[in-house]
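Q: Any chance you could fold what I've pasted below:
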Amino acid sequence: MGHCSAQFIFLLLLKILQSSAKDELIECVCVGTTEQCSLEERCSGDQCYSSVIVNGDVISFSRGCLKGPEQKRMICSTAPSAKYAMKCCSEPMCNSNASIESLLDLLLPSGVPRTVAGQGGEPLQYRVETLALFVLGPMVVLALLSLLAVLVCRRLHHGRLERLHEFDTEQGAIDGLIASNVGDSTLADLLDHSCTSGSGSGLPFLVQRTVARQISLVECVGKGRYGEVWRGQWQGENVAVKIFSSRDEKSWFRETEIYNTVLLRHENILGFMASDMTSRNSSTQLWLITHYHENGSLYDYLQRVAVEMVDGLHMAASVASGLVHLHTEIFGTEGKPAIAHRDLKSKNILVKKDLRCCIADLGLAVTHSQTDNQLDVGNNPKVGTKRYMAPEVLDESMQTDCFDAYKRVDIWAFGLVLWEIARRTYSNGIVEEYKPPFYDLVPNDPSFEDMRKVVCVEQQRPFIPNRWFSDPTLSALVKLMKECWYQNPSARLTALRIKKTLDKIHNTLEKGKTDC
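A: Okay, the predicted model is just below:
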């Protein structure tokens, strides 16, 4: 009986101790948690906590109590994020010293908050120095870099102007520059060297100006709507100087631009040397300096001289070869755009000493590059020569945004040039006098309407003498001409096909001579 009483008393004491331990709570500071906090801003719980919550650029700070193991486990084990952080502690009033800054240090980086909601919910300024560093810093650096770039550009521009001023005003310095850069070189030496310089088909730009100012004009060899052509001399060698009138500045600029195209140099394209805007006799002159060919233009030469069949074929084939080079685009870093002449005629073709020809006068040229599909028609309002205009130009049906259309216009004109050569080519000892295309159908200076009526409405073509059909070579040339004169532009031959056909006609002629 005594043993049972002792055991009952022990169990009763144990239950009382457990009950008292369960009811033992700690006191915490309570701020911002309206459901828990009393008027004295105190609360009781198993643990104390302090937390911070970021909502946009406003931060809310609170302190309070946690009751029950489940609440302690769930809340105190939550890891900090970019918007939320918490600290838990188990000592009475242990959250009284918790600060916003210490909790913000726990947040994961996500930008810099600007204001903080304090205990009364009033916004406070936060980390102004940090804000200034992140916002104003990049702006200051950008401003400094911009200022530096402006200063460098101004310095470079000023230096360039000084060099140009010295170059233009000091004639003695120019002569010295010529002596050092050009020396006793021949034109061939200079041009051969410049082919690898990447500066286009002429001389390097600086040497262009020195050469231009060292040329003495000897005689005027031709005049046209653009100005005059003079024979000049440079270091004892003949050069051609094309002097543009001031109203034709756009043609001068365009021709200079085209001639400076990389990889344009070709034996059947007039050799370009230099271009310069110079002052003579108190007036500005626009000069274009090229190789000089004493035979003059094909137009002039055919009026003076009739040619043998072989020479006539060489003339035609060389013009076709130059046209192939113009029309062909060369791809690569140092490539060449495709070029259409737009004003091909016998006056714009020069005859070399070996009776081969070269194409000149590129002032109306059009360029096209497949790389960027850019069609560059220049800024020259002029059109080609009326007598040589293709039907689609005369009736204004030409597709001006298509580069192939410009090439087909060149082919039409080439057919007319071929006709001019054929008239002045001996066959069985017979030759016709020189006449321009359509000489028997339109006046000497035909109007646009004159040509449109003959070519488009009546669809007439240059007169073919009967005797041409009795000569195999001239007969083949007639067939070739007619394939250049189709009313439908897309039916005309390409320059490459023309060149190959002329080569074939020439080979047949040579083979016939050998067999004889």
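Q: alpha carbons only for contacts and neighbour counts from here, please
A: OK.
Q: quick one: the helices in the stretch 51-200 of the chain?
A: For the stretch 51-200 of the chain, applying DSSP state H, counting those that start in this stretch gives helices covering 69-76, 100-104, 128-169, 171-181, 187-194.
Q: These: which one's closest to W287?
A: Nearest to W287 among those is helix 128-169; the distance by CA to CA comes to 16.0 Å.
Q: tell me what the closest one is packed against?
A: Where contact means 3 or more CA pairs under 8 Å, 6 or more residues apart in numbering; DSSP states H and E, helix 128-169 is packed against helix 171-181.
Q: Which residues does the helix it packs on contact?
A: For helix 171-181, the external contacting residues (CA atoms under 8 Å, 6 or more residues apart in numbering) are E166, F167, D168, V207, T210, V211.
Q: Save the helices of the stretch 51-200 of the chain as CSV, and put in mean neighbour count and distance to K336 too.
A: Below are these laid out as CSV (neighbours: other CA atoms under 10 Å; distance: least, CA to CA, whole Å):
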stretch, mean neighbour count, distance to K336
helix 69-76, 12, 74
helix 100-104, 16, 65
helix 128-169, 12, 29
helix 171-181, 14, 27
helix 187-194, 15, 16
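Q: any chance of the ones you listed in CSV, with distance to V377 too?
A: As requested, those are exported to CSV (distance: least, CA to CA, whole Å):
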stretch, distance to V377
helix 69-76, 76
helix 100-104, 66
helix 128-169, 31
helix 171-181, 35
helix 187-194, 27
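Q: out of these, nearest to R424?
A: Across the helices of the stretch 51-200 of the chain, closest to R424 is helix 187-194 (CA to CA), at 32.7 Å.
Q: Between helix 171-181 and that closest one, find me the angle.
A: For helix 187-194 against helix 171-181, the angle by axes from the mean of the first three to the mean of the last three CA atoms, to 10 degrees is 70 degrees.
Q: Please identify the buried residues of stretch 372-380?
A: For stretch 372-380, a neighbour-count test (16 or more other CA atoms under 10 Å) marks L375, V377, G378, N380 as buried.
Q: Show me how far it is from its chain's centre.
A: 11 Å (CA atoms, centre = their mean, to the nearest Å).
Q: First-to-last residue distance for it?
A: The straight-line separation of the ends of stretch 372-380 (CA to CA, to the nearest Å) is 22 Å.
Q: Pull the residues that contact that stretch.
A: Residues outside stretch 372-380 that contact it (CA under 8 Å, 6+ apart) are K250, S251, R254, L364, A365, V366, T367, H368, S369, D401, C402, F403.
Q: can I assume the third one is in contact with L364?
A: Yep, that's R254 we're talking about. Yes: between R254 and L364 there is a contact at 7.2 Å, judged by CA atoms under 8 Å.
Q: Find the residue at the geometric middle of the protein.
A: With distances taken as CA atoms, centre = their mean, D372 lies nearest the centre of the chain, 7.7 Å away.
Q: Would you do the same for the sequence below? I want to compare the two.
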Amino acid sequence: MLCACNFNCDINYCTSKFGCFTQIVLKSDQKRYSILYGCTSNLIQSIQCGLDNFKDQFKCCKSGDFCNLNFTNEYLQAPKLPRDTTIQFWNINYFLIILSCLFSILISGLALYFCKKIRQIRRESHIKDQLKNFRHRIQHEINEPKIVVETIQSYTSSGNGPSELIQRTISRDIHIDYDSGPLGKGRFGVVWKAKWNHDDIAVKVFFSMNEPSWTRETQIYQTNLIRHENILGYITSDIMGLGCTVNMIILTDYHPLGSLYDYLQKNTLNKSQLLKFLFSISNGLTHLHQEIFSTSYKPSIIHRDLKTKNILVKQNLECCIADFGLAIRFNHNHIENDYELSLRQGSVRYMAPECLNESLDLRSVESLKKTDIYSFSLVIWEVISRLKIDGFINDEHRPPFYEMVSGDPQIDVMRDIVCVKGLRPKSKIENLIKDQDLIQVVELMRECWSNNPAERLSALYLKKKFKKFIQ
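A: As a prediction, the model looks like this:
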């Protein structure tokens, strides 16, 4: 049964099978009494009930739950029991459960925070290691260093002193303009506008898995005597950490007019602009293909991915050739050993017939030059298609073979069109041209896209012809 309890109890009631008791105890002043309630825990206590000694008297009962509350005393007040003891018990449990949940959440949050902090520290350490390894490898793979060397004159008391070389990576000094969006995207990376020493430059950021392409393009740009007015101006190469990754970068001159492809999208051309574009492209291509023997040797360079998206328009409306990620060098008519060649490299739409049908002789520098000439013929077609003629409304700029294929065509489809059927791009404007110089340009274009590589013209010949037209 349940009994009222006010001593040796965690709560104000207890249970017993022997009954309940009320004990009256005289206090030390001999004038007041205190009353104790509890459970009869054994048979001996139940025998004490009924003794007549009022000083230490037990009153026992078994008549029902809390029967020991029936005794009252004017000096003392019986303990107040809750109406529903079950509710109080469950409230305490709920409180403990909520407290446990909050404690668990706190511990979990702290654990996640420390785990994230540890992972961040490890990631930063890993990036630093990668940067260190990349820079070590660069010094062995590239002939020229890819770090900016600043010469600072340190003066002695006499005013003359030795030059002191201070090295630092250029990636720390550039500020990429991410807000304006990328200038262009390719298979190997993304090109951004950036600031360096308060000047506008272009930064080509290579994806981490395309290190061979970055190495190859850097080697091409660092070739002896490569600098030319119609080759994109090269500044330097470096590596930099972007977020959680390590990327390779190439810094070049910035040309706000963008690529020739972008320019043709927005503009039509008159005869003078058209010839200026074609002459500057052929001039740059001639310099690439030419092998120069002098105090410094320059090998022949084959671009292998010539198209309007890889040609930039300068402020003076001349063009310069860019993007050498697939280019190769020939030293004394022998290809460099570190290149892994494939018959099918470059954009499929601009790929020469001998590349599509895999008949190209990779050991012949002249054969490889003719693949660039074929691609150049399609660039000529794109430029001519934007020629402005009185009484004729130009269609919007479209890539070669747009009426036959769309998007990024498959090799098998292009081989069927170019090699099997022998088709070439068509333009409505070709039949409307009356100017004799431009008629000859169309004839040169058709010679350059011949199925037979031997019938195609050289870059030097084209350069001389276009220069004659301009004069």
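Q: Which single one of the contacts of helix 171-181 of structure 1 is nearest to R63 of structure 1?
A: R63 of structure 1 lies nearest to E166 out of those, by CA to CA, at 80.6 Å.
Q: mind listing what that closest one touches?
A: A173 are the contacts of E166 of structure 1 under CA under 8 Å, 6+ apart.
Q: from the buried residues of stretch 372-380 of structure 1, which is closest to S279 of structure 1?
A: Nearest to S279 of structure 1 out of the buried residues of stretch 372-380 of structure 1 is N380 (CA to CA; 23.5 Å).
Q: Trace V246 of structure 2 over to structure 1, please.
A: Alignment note: V246 of structure 2 maps to T284 in structure 1; criterion TM-score structural alignment.
Q: Wait, its match touches E249, no?
A: No: at 10.7 Å, T284 of structure 1 does not count as touching E249 under the criterion of CA under 8 Å.
Q: and the aligned partner of C448 of structure 2 in structure 1, how many neighbours?
A: Matched by TM-score structural alignment, C448 of structure 2 corresponds to C484 in structure 1. Around C484 of structure 1 there are 25 other residues, counting by other CA atoms under 10 Å.
Q: cool, and D401 of structure 1?
A: Per other CA under 10 Å, the neighbour tally for D401 of structure 1 reads 12.
Q: tell me the contacts of it?
A: D401 of structure 1 is in contact with L375, counting by CA under 8 Å, 6+ apart.
Q: Name the SS class of the counterpart of it in structure 2, please.
A: By TM-score structural alignment, D401 of structure 1 lines up with R363 in structure 2. For R363 of structure 2, the assignment made with DSSP: H, G, I helix; E, B strand; the rest coil gives coil.
Q: gap between R363 of structure 2 and R216 of structure 2?
A: R363 of structure 2 is 19 Å from R216 of structure 2, by CA to CA.
Q: count of neighbours near the closest residue to R408 of structure 1 other than its chain neighbours?
A: Nearest in space to R408 of structure 1, with sequence neighbours left out and distances taken as CA to CA, 6 or more residues apart in numbering, is P489 at 5.9 Å. Residue neighbour count, defined by other CA under 10 Å, stands at 21 for P489 of structure 1.
Q: same question, the one 3 residues further on
A: As a burial measure, the neighbour count of R492 of structure 1 was computed by other CA under 10 Å and equals 20.
Q: Check F103 of structure 2 too.
A: Per other CA under 10 Å, the neighbour tally for F103 of structure 2 reads 12.
Q: Is it in a helix, a strand, or coil?
A: helix.
Q: May I have the residues that are in contact with Q285 of structure 1?
A: By CA under 8 Å, 6+ apart, the contact set of Q285 of structure 1 is I243, F244, S245, S246, M277, T278, S279.
Q: L225 of structure 2 now?
A: So L225 of structure 2 contacts S296, Y297, K298 (CA under 8 Å, 6+ apart).
Q: Next, G322 of structure 1: secondary structure please.
A: G322 of structure 1 - assigned by three-state DSSP - is helix.
Q: tell me the contacts of the counterpart of L232 of structure 2 in structure 1?
A: Under the alignment (TM-score structural alignment), L232 of structure 2 pairs with L270 in structure 1. For L270 of structure 1, the contact set (CA under 8 Å, 6+ apart) comprises T290, H291, L350, C358, I359, A360.
Q: need those residues in a markdown table with distance to N181 of structure 1, neighbour count and secondary structure, can you?
A: Shown next, in a markdown table, are these (distance: CA to CA, whole Å; neighbours: other CA atoms under 10 Å; DSSP: H, G, I helix; E, B strand; the rest coil):
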| residue | distance to N181 of structure 1 | neighbour count | secondary structure |
| --- | --- | --- | --- |
| T290 | 19 | 19 | strand |
| H291 | 20 | 17 | strand |
| L350 | 30 | 29 | strand |
| C358 | 29 | 26 | strand |
| I359 | 30 | 29 | strand |
| A360 | 28 | 24 | coil |
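Q: Looking at those, which is nearest F414 of structure 1?
A: Closest to F414 of structure 1, out of all of these and judged by CA to CA, is I359, at 11.2 Å.
Q: Map the closest one onto structure 2.
A: Residue correspondence to structure 2 (TM-score structural alignment): I359 of structure 1 is matched to I321.
Q: got a list of what its match touches?
A: Contacts of I321 of structure 2 by CA under 8 Å, 6+ apart are N230, I231, L232, I281, G284, L285, N310, I311, L312.
Q: So T284 and E249 of structure 1 - more neighbours on which side?
A: Neighbour count, other CA under 10 Å: between T284 of structure 1 and E249, E249 has more, with 16 against 13.
Q: Correct me if wrong, but that one is in a helix.
A: Yes: according to three-state DSSP, E249 of structure 1 belongs to a helix.
Q: Matching it against structure 2, which residue comes up?
A: Applying TM-score structural alignment, one finds that E249 of structure 1 aligns to E211 in structure 2.
Q: Identify the residues contacting its match.
A: M248.
Q: Would you mind measuring from it to D435 of structure 2?
A: Computed as CA to CA, the E211 of structure 2 to D435 of structure 2 distance reads 48 Å.
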